[in-house]
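S.K.: got a sequence here, can you build the structure:
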Amino acid sequence: MLKVTEAAERLGLSISTLNKWRCFGTGPRFVKMGSAVFYRAEDLDAFVAAQVRTSTWAGANDNVPGKREAA
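M.R.: Sure, this is the predicted structure:
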């Protein structure tokens, strides 16, 4: 299991981004034990695989971490 700092480094993201995604429930799956948060490598890989697109237009609004629906 990876600590938040290790997961952020692996994904090339900031720790803050992962923290925000956890709050919104939009990022990769994570494991919480008490107050400690960890990420499994397979969950990070699955999250990255789910972000693959063939165009900047196709599905541009699907699976966007932190995206909010229009009211």
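S.K.: contacts and neighbour counts: CA atoms only from here.
M.R.: Will do.
S.K.: what helix or strand does V37 sit in?
M.R.: Take DSSP states H and E as the rule and V37 turns out to sit in strand 36-39.
S.K.: tell me the buried residues in stretch 3-21?
M.R.: Of the residues in stretch 3-21, 4, 7-8, 18, 21 count as buried by neighbour count, 16 or more other Cα atoms under 10 Å.
S.K.: from those residues, which single one is nearest L44?
M.R.: Nearest to L44 among these, counting by Cα to Cα, is A7 at 7.7 Å.
S.K.: please provide the structure for the following sequence as well, for comparison with the first:
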Amino acid sequence: MADKLLLIKDVAERLGRSPAQVSWMIHRGTAPKSAMIAGRRMFRESDVEAFIEAAFAEAS
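M.R.: As a prediction, the model looks like this:
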């Protein structure tokens, strides 16, 4: 089954950030992997989960 695609607002909610903060993370290159699809920034759910897991791994 294909990953669910998430919008910036969905990722912001998942990370506890505002959409503007996620946009800034994209600009800085510190956001989860994403792509432009049909003119919208999209994230694969698995990439967002991997981003969160990596943050916890670095904190240990």
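S.K.: so what number do they get for TM-score?
M.R.: Here the TM-score for the pair of chains, by TM-score structural alignment, normalised by the length of the second structure, is 0.78; 54 aligned residues with a Cα RMSD of 1.2 Å.
S.K.: returning to what we had before: hmm, who's touching the helix or strand that the strand holding V37 of the first structure is followed by?
M.R.: Heading C-terminal from strand 36-39 of the first structure, the first helix or strand you meet, by DSSP H and E, is helix 41-50. Residues outside helix 41-50 of the first structure that contact it (Cα atoms under 8 Å, 6 or more residues apart in numbering) are 1-2, 7, 11, 27-30, 63.
S.K.: how about helix 41-50 of the first structure, aligned to which bit of the second structure?
M.R.: Across the second structure, the stretch matching helix 41-50 of the first structure (TM-score structural alignment) is residues 45-54.
S.K.: now that stretch: buried residues?
M.R.: Of the residues in stretch 45-54 of the second structure, those buried (16+ other Cα under 10 Å) are 45, 47-48, 51.
S.K.: what of stretch 30-48 of the second structure?
M.R.: For stretch 30-48 of the second structure, burial by neighbour count (16+ other Cα under 10 Å) applies to 31-34, 42-45, 47-48.
S.K.: find the centremost residue of the first structure, please.
M.R.: Nearest to the mean C-alpha position of the first structure, by Cα atoms, centre = their mean, lies G27 at 2.6 Å.
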